[in-house]
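Novice: just coords:
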């Protein structure tokens, strides 16, 4: 029977031999030729088996029928051999069975939501949505861009603020980003930030971690009680409703903030805003929160789409991604990412945020939840939630149990002096989880999925009965003066898709407008768009993983914790480190966590002055941005003509900053797509000067099984589970960015007060204790089915595929960087600058023309302007590699025709690309044929032609005329 590795790796064994032969070598020698001798010596030669700490004992247990050791804890170490899809799913079923699915009524920012089946099947479980990439190429991303514009419109409408972003990582980190935005908006006033005492505890904890890194003082005030603000704060955050459930008017606190010269931030429950006056109507400058309760599973804490919206005047400082409306070359309305010059990849150490991703797949689900239900449906759900909470509170009051707040939306705090723990235990016995607020107080939160039976179980736990009767379910405990009276979600998109037929067709129509991995190769350098195997994804939908509250008691989440423990152990083996935290919910957050660990380590040794971070000029833009947000000073190190770190400049910078050197951040293999031969000299020089080495794990997929970051002298790294370990990109998120470290840094990794298994650390960098554990079964299955040997084989295949493409593309274009034996790593940089000088054809022209050939473009102008960075991954077979190479070579010939004057410079297939189907119906006055425009590959064109829905999008127009909400229907006429 064919194993998972043979299905995951695109080229079959005989194809791999042919690919190797085509580049003048043998399959077993490609890694030998690509890896420098020093790295091979450190990590083990390519042919001698994986150097990772594979667990032979686990394999023995597996052969004896012990399930790979999973049941007795021995499988924490990485198994050498993979297992079948059936066995991996059986082991996941066993882990899932160790979780107990109880009705979650804990609240604290997480609610039991209902995912409409039409959205679960057609978005969450649909590869057309989950295998898409970030919509940097707008012409082939119109479907997900429209979905994100829907999301922005929902957030903007409900918060009452005109500009909303395309999602944040979660509510707590959104609040932290809002804090930093407020500081930028009120420059120089003070370093004091005021936080509502009734804010969510995890939000307060994340704020404290982020504030400490950049010198901000956090001050708590009971804002609902009218406590006086400190002098001259730059920002004030109000929770609405509060974590305790209390609903109070935020207007006085907002007014006090403005009087003090501060920006007012409201952290708001998105469902409550269907009934409550909006933050914008109350005068807020910024609103943040989570859209989890809009149909997104709890997932033990994530992934969920956070949100942020801002008043007019702050839109150009908004962190993260922003979808805007523009026009295409034909004047038709088109969408694209707006104001991209704000992004950290461009601004680097001047960036205002390090966020490199979003939660697109979850934002799409939340947006489609609003499309599915419409404004009337959302209000009905909100009324139902508030009504059940009110009825429950009345019944408890009738039984003599006073509630703490008379006005609330979904959460009731009940006083039971000395008996709170007993009540929580009684409810647990009845299958319901409540919040133990303190020894005298129980918190109860109602969600969309809460039933009458759940309410009756809660009342029974208190010894009460439902004396209020079900006829009061429509009444609420909301203050009348805060009831919302303005229109929400008026755009037709929220009214046109009431039936499932209409909704299904809408989702299909949007998916058809996009190019995702289910259509063809996405050869993005640095981004690793590999196969997201269906078997790895299955468990994420299981209720035993999806319907678990992040603060559920430890004895109800044993399966999750065991999976997390195993995965942390496997990743430690793969990286050569001693400890791993899975909490960071994006690669950028993993970077920041690793740098905070370094800062904590230096401070513990009395060397807090070590705050200089050396970063090569070729590094990912998030590196510099993360360093700044970790409170470090960035010093750029030059690269030489080979693309390697300039050792002479590095040593000079080390000497210049010796006493203040905190860290060096490097990427290995380098961002230029080569294995630098001098990496051990680099790390040794930094260690000799007292610094720590941060190795960016973005390119780990070119190293797994052949060397470890620990071998290279790394002290800490983040990993991208959405790259190396096959969690889907989802159109730009979700991501998971675990941070792994040597033992001396382990005490400074992220921690969380509500973690089921507490650990020492710096505090949280994400809202939930384990970040986004709802998607960790994907990586667990990927590693389990490949094993150490399969992971190493995937690395070898990725490097072989990249070298084959470098060889073929090298026939037509210069390949910018190669290693010491002429090989590249997992990606190669194609230099188009000579082409432009010769013909006038730009990198944009080539990227857009690739769409006509049926491809997503490679990474453009990163890390070198005027280039394409190509990464085929191990998942693509030779036919797809050749189809791409043929397309690039054909485009080179087309450019030559332009340069020779056969086609005018301003009217040729490249400058007019991509060509829409609609363009064929107009009068054709171009000097090339319709067939040359849309079927340039001739017989090699794929059978299912991809038709871009819009022509080339005018980016500048959209930035000059910023529109970030759904345009009216007449815009498309």
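Specialist: Right, received. Where do you want to start? Being a predicted model, the structure only gives us computed values, none of them experimental.

Novice: can we go C-alpha only for contacts and neighbour counts from here?
Specialist: OK.

Novice: and the nearest residue to residue 873 once chain neighbours are set aside, helix, strand or coil?
Specialist: Of all residues not flanking residue 873 in the chain, residue 798 sits nearest, at 4.7 Å (Cα to Cα, 6 or more residues apart in numbering). Put simply, residue 798 is helix when judged by DSSP: H, G, I helix; E, B strand; the rest coil.

Novice: Presented hereafter is structure B, for comparison with structure A:
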């Protein structure tokens, strides 16, 4: 059997190498006559699934979009005034069309190669500056996942930073309910106490490690936190404030009140509700806490010409690098959504944001005045945008009356209703809400102004970037200028091993910004979300079929969060059986770093299992570790195919050994692109897995997020799958059962139509063909490049899975040329580099995916062979390493045209190492960046414009 040629199917557009002539060429190089023969040799027979995937037959793009329209029509749009951390907002069309829906932005990868990421790095630096200014704290990162998990990260940050005090964490009772639920779940696994108290009445007794305040509170209450913060500091506690960024344009920011940390969400800065996500959370800290801050920090350094250049700073803090020493498992962000919100701030500027905030606050005052005139009691008379209204015994009636008018309010209890105002609220809406409460028509606001004690007096967003792009023409060109500085999947192959940068088809992306999906509040009544829930239920069922598990939850909003969810399910299972002592997690030395970090956060102890010389698990060491920990063994975490890009033939044996000792098996699904349709982890030994929709199932990486990391489990673990943070019961909050992983029940639901569409467009046969094509492409690359850059690991048949590791260590020893030199030189060929130094230092890991055609794969191979020839030039003494095109790469246009060219290789070799580049050439905006200089002198906010005029500027903090 060969890969079928079906010209009318979507699979032909998704899979790059579909022509039989191309397939034959690739097979010939690999040494097989058929793709069947290749697959049979590469994939162990012991794990192969017996039956084809039982999915609906592939649909056309027209049919899928029609089906999405049907599902969208089953959702009911409404005026969303539920609040509780989620607000309707206006995404300026110039931002929606040119960022959120633009492949130059959504197909970009995490900016680990900063020279080709300067555009998105600048946009993320704008985000950091925006957060720093609004919170009045000097260090912010480039986003977290959602507000609830950001607060959890802040709590953990306070616990590790506050060494003097091992006391409890105190949460204000006015914190968001979903935040309280998520923090309690994390605390239970890690074994520290959380107390919820009304902090307007002062701090509770006892030792306190950290305090979390909400400003404004979920009730809408705004009050001066300075006394509570001062009292906490006197008792040796650190303080976090979860703050609304829009409100901070009017009220005193956390940093000016003495807070150590500020967290929250940037959702209402132009990011749609998306039924709960994806939304960019933020975190900012005072000076001195930056090196323990979770997530990514964009910093300013300089390139080899002395020009300012952006990069990810302090990368050794990142949790996937720190492994079992991690204090967080964050290895991703919500970069695309952070970029949208940063451009929202650029679009409006400080005056525009303040005007929006003043309008919102005034509308809340108008409604409050009408309600008070009608005798309704407000829970707080100092508020920004949210009113909590007491209506004894009539809450359901008010909610029903508002819904009949197309408005959703927040049901708090039988006597209380919440109303939140946003930038989309109109006078007509205010009148309709007033009528629903039985009040008269709205008029003018009377009193109810913010107290002077909480009013902001300091400036913010004074940098020119927030005060220049006032016209749409200016903003459009700024967006284009930044995107032109980057390399994304719309320009070139991104051969990143372990990252699966495949096609994100336009038809798959189409529905995410439809109002019937994008404008739905995550806590809207079920009667309004039937289409969403049908789509999500169908996707979960399809993923269960694909993986061979019994149940799937799509709540985790990143792969790392899916890992945590799976491990907490294992923990809950052992606790339910009275085996709480089982807390040892075995992890192979080659595993993804987040595996160890997630295990630590799940309250487990990591025991590392050695890797054998051939890249497989060292069985002698494995059995020794199992025997030494047999009574405490909780689980093993394995990645399959292995992190080395190989189908290990012993996976069933490993699973059986762990099960025999009473442990569970966690199969990391990061490499599922090599399994779909061929093998199911739930059938060959796994008890639970996470899988990455932003890899195997086509959700784009977005410059470092959004991600979705569903967790799939066997039936015995189903009771311990993620719970609903908005409906967390006191009965399960402390037992590890159904722990909420993220703020909303369905996590980053807004991007799920992408994966749903991909599965429907491909069908079972198309998904299987994609896997087979990915194997063929990877083995073709390995076969073509092995004589130049030896392939480090192969399976028993001499084949790889969906990726291969190219070993440069011998060449480095011979010439001094490093894998990083090769990565930077590839930029001159217009390529993003493969994965550098993971999982083995001194190597490059390549994953072509099924979406690249033979011509593009050959273009990459030709580039690598040309680079090998340049390495040989160094070895032969044609030029020294320091004066080679490799060490000086990448070459900017300015460097190539400079009259001061003193290098021993010609300009032509620098700029046009292959002839095809003469017509289509990408020039990086900066040369090689000095990472060490940026780490020594951390600058993580927008530099002054003068810095770009003086290339010798020394960036000091």
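Specialist: Received, thanks. Given the structure is predicted, the values throughout are model-derived calculations rather than measurements.

Novice: TM between them?
Specialist: Overlay of the two chains. TM-score (TM-score structural alignment, normalised by the length of the second structure): 0.97; 936 aligned residues with a Cα RMSD of 1.4 Å.

Novice: and the residue nearest to residue 873 of the first structure, what pairs with it in the second structure?
Specialist: Alignment note (TM-score structural alignment): residue 798 of the first structure maps to residue 774 of the second structure.

Novice: Make sure its match is actually in contact with residue 800.
Specialist: No: judged on Cα atoms under 8 Å, residue 774 of the second structure makes no contact with residue 800 at a distance of 10.6 Å.

Novice: List the contacts of the match of residue 798 of the first structure.
Specialist: 673, 674, 802, 848, 849, 850, 851 (Cα atoms under 8 Å, 6 or more residues apart in numbering).

Novice: could you redo those as CSV and give each row secondary structure?
Specialist: Output for the contacts of residue 774 of the second structure, formatted as CSV (three-state DSSP):
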residue, secondary structure
673, helix
674, helix
802, coil
848, coil
849, coil
850, coil
851, coil
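
Novice: and the two most separated of those residues?
Specialist: 674 and 851 (13.5 Å; Cα to Cα).

Novice: Just give me the longest helix of the second structure.
Specialist: Looking across the second structure with DSSP state H, the single longest helix is helix 335-373.

Novice: Would you mind listing the buried residues in stretch 67-85 of the second structure?
Specialist: 67-69, 71-85 (16 or more other Cα atoms under 10 Å).

Novice: Those in strands, which ones?
Specialist: 79, 80 (DSSP state E).

Novice: Mind jotting down where the helices sit in the stretch 201-350 of the second structure?
Specialist: Here the stretch 201-350 of the second structure has its helices, by DSSP state H, counting those that start in this stretch, at 226-234, 254-257, 319-322, 335-373.

Novice: closest one to residue 871 of the second structure among the ones you listed?
Specialist: helix 319-322 (29.3 Å).

Novice: Can you tell me how far the match of residue 798 of the first structure is from residue 495 of the second structure?
Specialist: 12 Å (Cα to Cα, to the nearest Å).

Novice: between these two, what contacts are shared?
Specialist: Listed as contacting both residue 774 of the second structure and residue 495 by Cα under 8 Å, 6+ apart are 848, 849.

Novice: on that earlier part again, looking only at neighbour counts, state which of residue 674 and residue 851 of the second structure leads.
Specialist: residue 674 (28 against 24; other Cα atoms under 10 Å).

Novice: now that one: how far from residue 647 of the second structure?
Specialist: 9 Å.

Novice: For those two, list the residues in contact with both.
Specialist: 641, 801.

Novice: Does residue 597 of the first structure belong to a helix, a strand or coil?
Specialist: Classified using three-state DSSP, residue 597 of the first structure is helix.

Novice: wait, doesn't it sit right on residue 749?
Specialist: Yes: with contact defined as Cα under 8 Å, residue 597 of the first structure counts as touching residue 749 (5.6 Å).

Novice: Mind checking which of those two has more residues around it?
Specialist: Higher neighbour count among residue 597 of the first structure and residue 749: residue 749, with 31 against 25, using other Cα under 10 Å.

Novice: Show me what the more buried one aligns to in the second structure.
Specialist: That one, residue 749 of the first structure, aligns with residue 721 by TM-score structural alignment.
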